[in-house]
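**Student:** Fold the following.
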Amino acid sequence: MALTTDTLTARVPALREFGYWMRRYRRIWRGTVVISVANPLLFLAAMGAGLGKLVDANHSGHLSGTPYLDFLAPGLLAASAMQNGFIEGAFPVFQSSRTRGNYSAAVATSMRPTDILAGHLLFVAFRVLLSGLLFLGVVVAFGVVGPARALLAAGPVLLTGTAFAAPLMAWAVLVDRQSRLNGLYRFVVMPLYMFSGTFFPISQLPYWLQAVATCTPLYQGVALTRAAALGGAHPGATAVHACYLLAMTAAGIWVSRRSYTHRLNR
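**Tutor:** Here you go, the predicted model:
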């Protein structure tokens, strides 16, 4: 017997929370789609096609013969996934966990805190993937990769976004001031954006900073996305990058289950 929507949501309560966020998203999706297309379009046009001509003209040995636009696009794609994971996994969770936030209404129903977490995280993953696919559409339009390679890069994009979102949700649900989230974005996310191989190879950093950069989650996401988009990946290195991000996601979910239960059951 076919499952109706109501029967499915009754059996999987997390889908009710996911449905709530989807209903909210229907009111604003046009604006987010425009931003998801306009931002990569402007970045790639200015830095890839513009600055890239200067870099390519000087035949930089650090890029191993790769055109700068081809090098930059996957890095920006991974960095965008990190930013989307942060934005979707931090501020909405903080607002929702306040006294009059939607979590308070949800936990008053039959949903458990873990159901609320699962439904919200599912929506965050949807947003990261949707923005990533729109970005990939722009990358394909610039001729950096073909459609098949673009679809192959969608997996690393999703993994990068959730690797940031899951731990952030565990923390954001407990934070008492939004300024702490702003501080984290300013002093952690932005430095990662600049020094994790997005705009230039980390081999150009001082040796000690190279060691730090290789341990960061964004570097893993950039390396994995770039390998998927451009090819030539070493299987061992790819496995390390993917396992790092999977472990970070799994750890974030485990901690989130505890923090959501602590916050919403008190």
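
**Student:** Could you use CA atoms for every contact and neighbour count after this?
**Tutor:** Will do.

**Student:** I figured Leu136 was touching Ala148, is that so?
**Tutor:** No. Taking contacts as Cα atoms under 8 Å, Leu136 lies outside contact range of Ala148: 10.7 Å.

**Student:** what about the two, which has more around it?
**Tutor:** When Leu136 and Ala148 are compared for neighbours, Leu136 comes out ahead with 28 against 10, by other Cα atoms under 10 Å.

**Student:** another one to check against the first:
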Amino acid sequence: MTPSVYVLEYHLVNYRRTWRASVFSSLVLPMLTMLGFGLGVGGFVTGGVEGVSYLEWMVPGLIASTAAQVAVGEATWPVMSCFTWVKTYFAQAAAPLRTTDILGGHVAFMLFRVLVSTAAFLLVALCFGALRSGWAVAVLPISLLLGVALAPLVAAYTASVTSDMYLAVLLRFAVLPMSLFSGVFFPIESLPTVLRWVAWALPLSHGVDLSRAAVLGLDPGSGAVWQVLYLLAWGVCGWFLASWRYRRRLVI
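**Tutor:** Here you go, the predicted structure:
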């Protein structure tokens, strides 16, 4: 096995002891969200959205948003803990591991968490009858792609700050607005022109668009290729930034 796989194994062994704590967020919260927004708010959207019910239209956005939030969540406080509190990274760096091995193994675990959370949400959506197409399973690789776009970049940010206060700032002023204005709860086309361009610059909006096409069985068109490449570009930039910041923190 490669060194990164051993780092991934370390995180998986820890998760085996703590996975029960994530059951609530993985299953119960999606169910409450769909009851509250999909059926509650959706009951007032009598005409539906873009030819489908509000619940069916919103579910793919919620799945993509969940994937983004899990990726950000795993790349903030757990990374801060590995640097500052438990100092796991420094123990791993003392072994014959490179910074890219440490980063790669942890990012792989972040993507595993994204995949598990997305699969759980997909199962809940299936129980609600909110999946219109068999292509809905494509949200799993789409969510992984969204995780690739966000997790390394957020890990780079976490490696650059010294207090978890800055993580709360990130969630309040970056993650929350991104979740609100990326087409999860209403079409991006309803935004003013300036905000519309801002929304399309955010990676989540492209993950929502790809997920919606998959869940609703729509033809994503040739633009889907550019959206995939755009998310990959975010991931590549995030990886190089994270590698640089990890090296600065771990290599003396």
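
**Student:** re the thing from before, and for Leu136 and Ala148 of the first structure, which residues touch both?
**Tutor:** In terms of Cα atoms under 8 Å, 6 or more residues apart in numbering, Leu136 of the first structure and Ala148 are not both contacted by any residue.

**Student:** What ranges does the second structure have for its helices?
**Tutor:** Under the criterion DSSP state H, the second structure contains helices at 3-18, 23, 29-33, 54-74, 77-80, 88-94, 99-127, 139-160, 165-170, 176-180, 193-201, 203-216, 223-250.

**Student:** So which of those helices is nearest Gly48 of the second structure?
**Tutor:** Closest to Gly48 of the second structure of the helices of the second structure is helix 54-74 (Cα to Cα; 5.0 Å).

**Student:** Where does that closest one end up in the first structure?
**Tutor:** Helix 54-74 of the second structure lines up with residues 68-88 of the first structure when matched by TM-score structural alignment.

**Student:** Distance from the matching stretch to the middle of the chain?
**Tutor:** Per Cα atoms, centre = their mean, to the nearest Å, the displacement of stretch 68-88 of the first structure from the mean C-alpha position of its chain is 8 Å.

**Student:** residue in the first structure matching Ala136 of the second structure?
**Tutor:** Using TM-score structural alignment, Ala136 of the second structure pairs with Ala150 in the first structure.

**Student:** Report how many residues lie close to that match.
**Tutor:** The tally of other residues near Ala150 of the first structure (other Cα under 10 Å) stands at 23.

**Student:** residues in contact with the one residue sitting closest to the centre of the second structure?
**Tutor:** In the second structure, the centroid-proximal residue (Cα atoms, centre = their mean) is Ala68; its distance is 2.1 Å. Going by Cα under 8 Å, 6+ apart, Ala68 of the second structure touches Val114, Ser143, Leu146, Gly147, Leu150, Leu204.

**Student:** same question, Val175 of the first structure
**Tutor:** By Cα under 8 Å, 6+ apart, the contact list for Val175 of the first structure reads Phe94.

**Student:** which residue in the second structure lines up with it?
**Tutor:** In the second structure, the residue equivalent to Val175 of the first structure is Val161, according to TM-score structural alignment.

**Student:** Looking at the contacts of Ala68 of the second structure, which is nearest Glu50 of the second structure?
**Tutor:** Proximity of those to Glu50 of the second structure (Cα to Cα) peaks at Leu204, which lies at 19.8 Å.

**Student:** Map that closest one onto the first structure.
**Tutor:** Using TM-score structural alignment, Leu204 of the second structure pairs with Leu218 in the first structure.

**Student:** Any figure for the gap between Glu9 of the second structure and Ala119 of the second structure?
**Tutor:** The gap separating Glu9 of the second structure from Ala119 of the second structure is 21 Å, by Cα to Cα, to the nearest Å.

**Student:** higher neighbour count, the two?
**Tutor:** Higher neighbour count among Glu9 of the second structure and Ala119: Ala119, with 20 against 16, using other Cα under 10 Å.

**Student:** show me what contacts the aligned residue in the first structure for that one?
**Tutor:** For Ala119 of the second structure, the aligned position in the first structure is Leu133, judged by TM-score structural alignment. Taking Cα under 8 Å, 6+ apart, we find Leu133 of the first structure in contact with Leu151, Ala154.

**Student:** ok so, going back, number of residues surrounding the match of Leu204 of the second structure?
**Tutor:** 29.

**Student:** Kindly report the same for Phe18 of the first structure.
**Tutor:** Neighbours around Phe18 of the first structure, by other Cα under 10 Å: 22.

**Student:** Next up, the contacts around it.
**Tutor:** Gly119, His120, Leu122, Phe123.
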